[in-house]
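**Student:** 3D, please:
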Amino acid sequence: MNQPKIKRDPEGTRRRILLAAAEEFAAGGLFGARVDQIARRAETNERMLYYYFGSKEQLFTAVLEHAFAALTEAEKTLDLDGIAPVEAMTQLAHFIWDYYREHPELLRLINNENLHEARYIKGSTRIRELISPVVATLARILERGQHAGLFRNNVDPLRFYVTLSGLGYYIVSNRFTLEATFGLDFSRDAERDEIIKMNTELLLAYLLRR
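**Tutor:** Model prediction:
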């Protein structure tokens, strides 16, 4: 009697490993995550993990690339070209801050990578390419605002993006220590609304011509 053929799904297996690894790395970092636990969570075995990704370190790099790619894909859903510059910049900032709040695992991965002094991001040309689209979007908004006489001219898009990003990053990445030290829980809607309002005003106060 012929045995039924097992349907192979290499892409599905690879994706399950990637998603399982993202959860493990976000929780325990590169050194804390266990390969056997990743394989178990992905419903596969360690041999397949090494087959698809080569090593635990290469898997960590792939997880970082996947996390940044997801941010880039989400950013592509924004259509800001037809929106007035001030509102477009506000929407872009709020999008980034909301994304950080909804994907704290991205920040945990980045925090862990900083402990490794960005060793794995430095080894990935893809991640640098993935960051470029959102900076380019911001640069176009800046240019439109400058041509309209609304924004100051001496604004570097990349440095402005880093500042904008940091305003949203900090309150998510440090939300537990902020609550423990200052008693402010920025995961609460009311606190978050207040800090977003303040951060938006800070950005626009710098950006707008006086």
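
**Student:** make it CA atoms for all contacts and neighbour counts henceforth
**Tutor:** Will do.

**Student:** distance of the nearest residue to Y161 once chain neighbours are set aside from L150?
**Tutor:** Excluding the flanking residues, the one nearest Y161 by Cα to Cα, 6 or more residues apart in numbering is V135, at 6.6 Å. Separation of V135 from L150 (Cα to Cα, to the nearest Å) stands at 19 Å.

**Student:** Equivalent analysis for G168, please.
**Tutor:** Taken as Cα to Cα, the span from G168 to L150 is 24 Å.

**Student:** To check against the first, give me the structure of this:
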Amino acid sequence: MNQTVHSRRRAAGARPVAKRAKETSRTNDPARTMADILDVALTEFAEKGLDGARIDQIAAATQTSKRMIYYYFGSKEGLYLAVLEESYRAMRATEADLHLDDMPPEAALRRLVEFTFDHHLDTEPYIRVVMAENMQRGHYMAQSQSIQQLNVPAISAIEGLYARGLAAGVFRPGLDAIDLHATISALSFFNVANRHTFGLIFKRDYTAPEVVAARRESVVQTVLRFVTA
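**Tutor:** Have a look, this model is predicted:
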């Protein structure tokens, strides 16, 4: 037997060992495995929807198995709900790092609007999944035991920010924190959800840096002028 055949056999024999090493590594770090699955699943659900998404594709992209995905999430629907929950959790966790209480009210409100705009702009898969869930009339989100609690800090932050602005005399009275949150979210969400159709209709590239910057400042000014006294 020549050296080339020996080399091929050695190479062929090495592959299962490497694969087992990866599987062992993932088994020993379930948190990382689950995070990888959720990350890939977000894109899969965003691109194909719940019905079109394939667990096989998610398993292949994460170098795991369907069995492992079902072990962690129970079903494709369970994975879809986990993706929704993780998307909201990640956004709220980042919001908490803004330290809005350390800024004057107007500066804090500007920072919150900028963050929301940037987050939505940078996470189009998140926008698509939320759009899809709205088409389902919130059917799967209604089954979540955590999403409502995940979003409580967002409203609490706006309530505190608004109260400080009222006390300082820079915000006008009579506004509702949930309504203000909806306004900020709507303006930021629309910028991503409708940019393709809007761009085609009005012949404007909503991904161009100068257009993004102008739109971002327009959203900020819209909210500030609505809230300030």
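
**Student:** sorry, back to before: out of G168 and L150 of the first structure, which sits in the more crowded spot?
**Tutor:** The residue with more neighbours, out of G168 of the first structure and L150, is G168; 23 against 17, by other Cα atoms under 10 Å.

**Student:** about what we covered before: who touches the residue nearest to Y161 of the first structure in this structure?
**Tutor:** The neighbours of V135 of the first structure, taking Cα atoms under 8 Å, 6 or more residues apart in numbering as the test, are 157-158, 161.

**Student:** isn't R164 of the second structure right up against P105?
**Tutor:** Yes. Between R164 of the second structure and P105 there is a contact under Cα atoms under 8 Å: 6.2 Å.

**Student:** Of these two, give the one with the bigger neighbour count.
**Tutor:** Taking other Cα under 10 Å, R164 of the second structure and P105 do not tie; P105 has more neighbours (24 against 17).

**Student:** what does the more buried one align to in the first structure?
**Tutor:** Aligned counterpart of P105 of the second structure in the first structure: P85 (TM-score structural alignment).

**Student:** And the closest residue in space to that match that isn't next to it in sequence, how far from I195 of the first structure?
**Tutor:** Nearest residue to P85 of the first structure, sequence neighbours excluded (Cα to Cα, 6+ apart): G145, at 5.1 Å. G145 of the first structure sits 24 Å away from I195 of the first structure, taking Cα to Cα as the criterion.

**Student:** Counting neighbours, which bits of stretch 79-87 of the first structure end up buried?
**Tutor:** 80, 85-86 (16 or more other Cα atoms under 10 Å).

**Student:** So which residues make contact with that stretch?
**Tutor:** 88, 141-142, 144-145, 204.

**Student:** Kindly report the same for stretch 150-168 of the first structure.
**Tutor:** 93, 96-97, 100, 135-136, 138-139, 142, 145-146, 199, 203, 207-209.

**Student:** cool, and stretch 143-154 of the second structure?
**Tutor:** 81, 85, 88-89, 92, 95, 141.

**Student:** ok, now with 6 Å
**Tutor:** Stretch 143-154 of the second structure is contacted by residues E85 when judged by Cα atoms under 6 Å, 6 or more residues apart in numbering.

**Student:** Show me which positions of that stretch end up buried.
**Tutor:** 147, 150, 154.

**Student:** Map the second one onto the first structure.
**Tutor:** Structural alignment (TM-score structural alignment) places L150 of the second structure against L130 in the first structure.

**Student:** what do we get in the first structure for I201 of the second structure?
**Tutor:** Checking TM-score structural alignment: I201 of the second structure goes with T181.

**Student:** ok, and that match, which helix or strand is that part of?
**Tutor:** Assigned by DSSP states H and E, T181 of the first structure belongs to helix 175-182.

**Student:** Mean per-residue distance, that helix versus the second structure.
**Tutor:** Aligned to the second structure and superposed, helix 175-182 of the first structure gives a mean residue distance of 1.0 Å (mean Cα distance after the TM-score superposition for the first structure).

**Student:** In contact with whatever residue of the first structure lines up with I69 of the second structure, which residues are there?
**Tutor:** Aligning on TM-score structural alignment places I69 of the second structure opposite L49 in the first structure. The contact partners of L49 of the first structure, by Cα under 6 Å, 6+ apart, come to none.

**Student:** 7 Å instead, please
**Tutor:** Residues in contact with L49 of the first structure (Cα atoms under 7 Å, 6 or more residues apart in numbering) are 17, 39.

**Student:** Now rank the contacts of stretch 150-168 of the first structure by neighbours and give me the top one.
**Tutor:** L142 (25 neighbours).

**Student:** Doesn't that one lie inside a strand?
**Tutor:** No. Read with DSSP: H, G, I helix; E, B strand; the rest coil, L142 of the first structure is helix and lies in no strand.

**Student:** ok so, going back, how about a markdown table for the contacts of stretch 79-87 of the first structure, with distance to E113 of the first structure added?
**Tutor:** Listed next are the contacts of stretch 79-87 of the first structure as a markdown table, based on distance: Cα to Cα, whole Å:
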| residue | distance to E113 of the first structure |
| --- | --- |
| A88 | 31 |
| I141 | 30 |
| L142 | 30 |
| R144 | 35 |
| G145 | 35 |
| L204 | 31 |
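
**Student:** biggest separation within those residues, which pair?
**Tutor:** Pairwise distances across those (Cα to Cα) peak at 14.8 Å, for the pair R144 and L204.

**Student:** and the gap between E124 of the second structure and N191 of the second structure?
**Tutor:** Counting by Cα to Cα, the gap from E124 of the second structure to N191 of the second structure is 10 Å.
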